[in-house]
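S.K.: Okay, sequence plus prediction incoming.
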Amino acid sequence: MTWISVATFVAVFIAVAGLCFGLPDRWICALLALATLAAGCQAAVRGSVLWSTVFLVGGAALCGASAHAIVTSRRTRSPR
């Protein structure tokens, strides 16, 4: 097992644990984006074009979800 795989598993574990303990959505999406992008890099290193594309597109979607959660949380907290 490579260090990228270990980092991916750790990020997913922290995201699931954070989901159980009430971590904000922006953190969960960011951790899952990190995990999917790392898995995409691992698949690219191994030479699997299909899986690397799937993981990298999924990571980009989760990055967008994380950015959306950040923007909406800042809108609700603004005093104006």
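M.R.: Good, I have the coordinates.
S.K.: only C-alpha atoms for contact and neighbour calcs from this point on.
M.R.: Will do.
S.K.: how about the top helix by length along the chain: buried residues?
M.R.: If you go by DSSP state H, the chain has its longest helix at helix 49-77. Across helix 49-77, burial judged by 16 or more other Cα atoms under 10 Å covers 51-53, 55-59, 62-63, 65-66, 69.
S.K.: Adding distance to residue 45, write the residues you listed out as CSV.
M.R.: Formatted as CSV, the buried residues of helix 49-77 follow (distance: Cα to Cα, whole Å):
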residue, distance to residue 45
51, 11
52, 9
53, 12
55, 13
56, 13
57, 16
58, 17
59, 17
62, 21
63, 22
65, 26
66, 26
69, 31
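S.K.: Find the centremost residue of this protein, please.
M.R.: Nearest to the mean C-alpha position of the chain, by Cα atoms, centre = their mean, lies residue 33 at 1.7 Å.
S.K.: Second structure follows, compare the two:
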Amino acid sequence: MPPLSLIALAIGLVTVIAGLAFDMPDRWFFGLLALTCMVAGANAAYSELRAWAVTFLATGILLALAAVRAALRDARRGGT
């Protein structure tokens, strides 16, 4: 298994476990999932799997936007 796949799998697994076990804030959860998708997209692009690369990168962008939205929502509420 390529190293980028292992890195993406590790980041995703740690994110889901930390999100469930430690009640991670939404901005961190979505941000780390976006990072997972970006690394997986880089791996797919390196492997010349164009459709998978576009899918992962588009999903990463959507998750990054969700992270920004959650951060802005928390800032408006005055949360930490």
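M.R.: Yes, it's here. This structure is a prediction, so every number in the text was calculated from the model and none was measured.
S.K.: still on that earlier bit, how close does the residue nearest to the centre of structure 1 sit to residue 77 of structure 1?
M.R.: To residue 77 of structure 1, residue 33 of structure 1 is 24 Å away according to Cα to Cα, to the nearest Å.
S.K.: Equivalent analysis for residue 47 of structure 1, please.
M.R.: Residue 47 of structure 1 is 45 Å from residue 77 of structure 1, by Cα to Cα.
S.K.: again with residue 70 of structure 1
M.R.: Counting by Cα to Cα - residue 70 of structure 1 and residue 77 of structure 1 are separated by 11 Å.
S.K.: Test my guess that residue 4 of structure 1 contacts residue 44.
M.R.: No: contact between residue 4 of structure 1 and residue 44 fails when scored by Cα atoms under 8 Å: they sit 11.8 Å apart.
S.K.: Residue 27 of structure 1 corresponds to which position in structure 2?
M.R.: Aligning on TM-score structural alignment places residue 27 of structure 1 opposite residue 28 in structure 2.
S.K.: Okay, buried residues for the helix or strand hosting its match please.
M.R.: Taking DSSP states H and E as the criterion, residue 28 of structure 2 maps to helix 26-46. Across helix 26-46 of structure 2, burial judged by 16+ other Cα under 10 Å covers 26-45.
S.K.: Now residue 42 of structure 1: closest residue in space that isn't a chain neighbour?
M.R.: For residue 42 of structure 1, ignoring the flanking residues on the chain, the nearest one in space by Cα to Cα, 6 or more residues apart in numbering is residue 4 at 6.7 Å.
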